[in-house]
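Trainee: sequence and predicted structure are below.
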Amino acid sequence: MAHELAAKGKTVCVIESGGFEETPEHEALNAVEASGSLNDPAIRQARQDWHSPQMRFWSAEGQRYGVRNRALGGSTVAWAGKVAPFADIDFASRAWVPGSGWPIGRADLAPYLTRAADHLALGPLLNDAAFWAERGMDRPEPVAAMTAFDSHFWQFARSRRVVTDVTRMGDDFRQEDLPGVTVLTNATVARLFAAEGRVTGLECLSSLGGGQRAFVRAQRIVLASGAIENARVLLQSGFDRPGTATRTGLPAIGRYLMDHPTVRVGTVTGEGCAAAARLFGFFPLRQGYRISMYAHGLALRPGTQEQHSLPNMAAFGSLELSPQDPIAACGRLARFKSRAVWSDLGIVMRNAGVIVSAVGRKLLESPRVPDRLKQAIADAAVWINADFVAQDYLAKGGSRKVDALHIELIAEQVADLNNRVTLSKVRDALGLQRANVRWELGETVRAALLDGARLLIDDLARAGISGLEPTAAVRDGDTAALVARDMAHSAGTTRMGRDPRDSVVDADCQVHGVAGLFVAGASVFPTIGHANPTLMILAMAIRLADHIVATPPPAAGTGEGLFFTHEIDTSAEVWLVDQPELDAADERKEHVS
């Protein structure tokens, strides 16, 4: 949004709760309280196993729900770069999906999806079977044999600066000098102020402690802090109570929390592993001189969803890489520290290509190699063997030997007003009430996951995939034994709608009854589909930026009853609240100036 608004001549101040990098102190501010099944040891362990490998300080004990990164760039600090647009059916009102139906449609977002794809350096937005035609291929026989599922493709946002990595928005943002954009780091927003039906300002606390606080006058504020923090700030500000935002308040704040519940369907080993890895493999697509990489999975057909009264869902593969790492073996031999020389020599000889690619990775990360040459080499590698490149990224230059392929099923969660974010009595280091999260699947979603898993297993059999061993819960049809983890795709707590009684923002993402106060992010999604949400988040944010540019700020009122001290003034027209908090005085002066 800062990019888009600055390009249109707007002055912008971004308030960031973290710093330029994550720290344990910032991570402590992400801690949430949780109730219900989120305290189940099995679920907590599943979350720890899935999320922690990408994180520096995150733990399932502290963030008992969700994955938040309190630093400039937010979740792109640690994400895998995986994106896809929502399908047409995700915007539709479906009789079998309670709460479904957006006030806007896929067509309304089409131009913004294209602009969002450009921000993420993506290729053409081909996420269904049309991809095969674009590549000049027929649909593969295994997919053509399926009846319930069909091809689905995800893309990966590849960094324009570091060709061996995905997009890290904070790092990219710091390399640019955007006119009219100011960034405040270590500034946590404690509450927002409104008077006479419009937003008037906000209060910040120093994320570094010490009791520093500042007040900001603002005519337009955008909350862009994720589903947990967006709801938390609005609740701390009292917008749920009668008379603050609307005469009756906004009771939906914090409600309808959704994520993508994901379960392991089973594991493929042995002779069938290679065929399964090809089915859930990676494919390149050339567009001019640019090569883009797509991951192939399987999505439930719209007709199957309606026939079986199921929410949207998709299957993807997760590789289990061998612990026999040829890079480590090579290092032991080079340092004369191998305790099993012949074994290590065998590993190295059998994986000569891995050694060569590790040298290539070092070459691509060297500052002495021109960027255009790096990009050309990386694109060539994707074109020659996209699977190898994907495995290299997962292994960070280590082993790429695949021991097994796990098949995961990711599903749309039905919006439930009882799944919600509330304020806990426990306070964080800044004296603010922590978020308390209730996130339950419910028997309907659990049964849908089992039905989807059975349909998937049948389709994989039709496709000729052998060696699949279902998990015990799937094999036995035991909904209670399903261990479903969230995918860090929190959504829905400030949902979009027309009625303030069951929604928080209108179709333009403005908070009902509060002129000049907007919300960006997945928290405004009425439903969540199955796709990773970042591309949709960006498209919605760009659409909001255009709306702000086209709409004059709300007329100023008297602001009676408001008294501001220690004000910050950057003459910003728009404030983007990105999980806020303030620096020490000297650093604050430097950033503001």
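Mentor: Cool, the structure landed.

Trainee: from here on, contacts and neighbour counts on C-alpha atoms
Mentor: Noted.

Trainee: the helix or strand containing Ile377 packs against which elements?
Mentor: Secondary structure assigned from DSSP states H and E places Ile377 in helix 371-384. For helix 371-384, the contact count by 3 or more Cα pairs under 8 Å, 6 or more residues apart in numbering; DSSP states H and E identifies strand 282-287, strand 290-300 as packing neighbours.

Trainee: and the angle from the longest one to strand 282-287?
Mentor: With axes from the mean of the first three to the mean of the last three Cα atoms, to 10 degrees as the basis, strand 290-300 and strand 282-287 are set at 130 degrees to each other.

Trainee: off-centre distance for strand 290-300?
Mentor: Averaging C-alpha coordinates over strand 290-300 and over its chain gives two centres that are 17 Å apart (Cα atoms, centre = their mean, to the nearest Å).

Trainee: between helix 371-384 and that strand, find me the angle.
Mentor: Taking the same axes, to 10 degrees, one finds that strand 290-300 is oriented at 40 degrees with respect to helix 371-384.

Trainee: below is an additional structure, to be compared with the one above:
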Amino acid sequence: MSADRSPVEADVCVIGAGPAGALVADRLADAGHDVVILDAGPRFDESDRIERMERALRPAYDRPDVWGMGGERDAHSNSGERPYPLNHARVKGIGGSTLHWQGMVMRLHEADFETRSRHGVGRDWPISYGDLRPYYAAAERELGVAGADDNPFGPPREEPFPMPAFAPSYSDGLFAEACEQLGIAMHSVPNARNSEPYDDRGACVGYGTCQPVCPSGAKYGADVHVRAAEEKGATVIDRAPVQHLDHGADSIRAAAYATPDGETHEQEADAFVLACGGVETPRLLLLSASQDYPDGLANSSGLVGSCFMDHLFAGMGGTVDEPTRQNHVGFLTSESHQFYDADAEIGPFKLEFFNYAGPSPVETALEGDEWGDALLDRLRTDYGTHVGLGALVEQLPREESYIGLDPDRTDGHGNPVPRIHWSVDDRALRTLERANEIQRAVLEEMDAEITWAVGPENTGPAYHHMGTTRMGEDPDESVVDPDLRTHDLSNCWIASSSVFPTGGAVNPTLTIAALALRTAEAVDDALRSDWLV
């Protein structure tokens, strides 16, 4: 990591040190290219993770506090029909949001790439599942995925997962009895956490605080590949938020970035890879508007920032008259893709069986005034009898949802903050209602007392930012081509969930990783081709 944060000689400048940027940087450094990574946040000391876990357990701290989110650096605004709490689930720093993610890594289904052709809604991807399939396998090896080939509804696979799946939890067994009666198939969840030692990292030791922090390092974080890239010669400059991209009519010349001491530098390179996520990537392009691109860089299509998507959450839970939290597990071990098949009216969704429903012992203790034996009696009675189910629901790409620039509010550097205009389509609302129906049926079969529900009226985001610089063949209808190179700029690629034409109903990180590996190949080919000279 550069101590003085000065620019370096570089073939490639990668902006963002999350999973996409980290994997691209590692692959390109391994190919012998000089790589520099710029990231807006700091490098976090691994030895601080126990302290961060303890902070996460204390009710006085909110999730953004655990990783230092908030303030002028991370300011944003909302203008849509539904508020979007952006900072609740993102991290700026080396490793990005994988520092606090839940770690579930599924492949998109084959149908997800053909939503328009199959159902007449959304958009088709310019690539197929078959095109991405080998990169999915490579991404599973790179991240280290524990899983089993037991999902009868999932896409075809070509090889076993790198590690065996985690065993079903105690509460999974309670759900399984009800699901068997209802004809609902359960199967394992692929997890980017070690079920056994892998890649010089130990197996999961069960802290149970995976979200927002894994103290042991068993859960994958993109800082793993940042360090690997550094070992191969890459330079990392942290706390270096990029202010704008200096460019000509068809290429980027330099990334102008600020430093904590108030200076601004320009990092030049032959190729640039934007890996800032679905919000900051379009924001950077919009901040880089010029005479050549008055509506924002790489925005001849007018789609930069447009069609912002997230997965919507549907959930329901309550209590049963028996213990549910023996051998507590802090992540999901069972799910069901049985209801993933979609049509024009009802979208795909995956059903999740929670291992961590209900309040923690600390929260339970703080709910009353008892002490001593009375408190212990209440904990034995009230704690550990909760059950809950969740679901991720697809949201269609629509121009009514977008990321723009706030005309009135600026960050600490005087730049307009991102303004989020988020709305939910009617198909997603119908799908949320359908998910709730199935969740209610399972809980009633378990004789649970239902105490909470999240559905069409009070749904919230899963914090999977997608769709704001989508890929496609037609430059008038997309921002990047199938290799994720921008249509407008010859030396700029975007490696991010922002390129997703649609989002499906599974967690996006494995697809981000697969696309990043594919992009690294494209950048490597371009650097070795005639365009450079």
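Mentor: Arrived safely. If you're wondering where the values come from, they're calculated on a predicted model, not measured in any experiment.

Trainee: please compute how far the helix or strand harbouring Leu379 of structure 2 lies from its chain's middle.
Mentor: Leu379 of structure 2 is part of helix 372-382 when elements are defined by DSSP H and E. If you compare the mean C-alpha spot of helix 372-382 of structure 2 with that of the full chain, they lie 39 Å apart, counting by Cα atoms, centre = their mean.

Trainee: buried ones in it?
Mentor: Within helix 372-382 of structure 2, the residues scored as buried using 16 or more other Cα atoms under 10 Å are 375, 382.

Trainee: so which bit of structure 1 is the helix or strand following it matched to?
Mentor: For helix 372-382 of structure 2, the following helix or strand on the C-terminal side (DSSP H and E) is strand 386-393. The counterpart of strand 386-393 of structure 2 in structure 1, counting by TM-score structural alignment, spans residues 404-411.

Trainee: chain center to the matching stretch, what's the gap?
Mentor: Mean-position distance between stretch 404-411 of structure 1 and its chain equals 18 Å (Cα atoms, centre = their mean).

Trainee: pretty sure Leu245 of structure 2 sits in a strand.
Mentor: Yes - with DSSP: H, G, I helix; E, B strand; the rest coil as the criterion, Leu245 of structure 2 is located in a strand.

Trainee: can you tell me the SS state at Val224 of structure 2?
Mentor: Taking three-state DSSP as the rule, one finds Val224 of structure 2 in the helix state.

Trainee: residue contacts, the nearest residue to Ser251 of structure 2 once chain neighbours are set aside?
Mentor: The spatially closest residue to Ser251 of structure 2, leaving aside those adjacent along the chain, is Leu489, at 4.8 Å (Cα to Cα, 6 or more residues apart in numbering). With Cα atoms under 8 Å, 6 or more residues apart in numbering as the criterion, the residues that contact Leu489 of structure 2 are 249-252, 298.

Trainee: what is the aligned counterpart of Leu489 of structure 2 in structure 1?
Mentor: Taking TM-score structural alignment as the criterion, the aligned counterpart of Leu489 of structure 2 in structure 1 is Val514.

Trainee: from Thr200 of structure 1, how far out is its match?
Mentor: Counting by Cα to Cα, to the nearest Å, the gap from Val514 of structure 1 to Thr200 of structure 1 is 10 Å.

Trainee: shared neighbours of those two, anything?
Mentor: Between them, Val514 of structure 1 and Thr200 have Ala194 as joint contacts when contacts are counted by Cα under 8 Å, 6+ apart.

Trainee: can you map out the strands along the stretch 51-200 of structure 1?
Mentor: Shown for the stretch 51-200 of structure 1, the strands assigned by DSSP state E, counting those that start in this stretch span residues 82-83, 149-156, 181-184, 187-195, 198-206.

Trainee: confirm that the residue nearest to Ser251 of structure 2 sits in a helix.
Mentor: No - under three-state DSSP, Leu489 of structure 2 sits outside any helix and is assigned coil.
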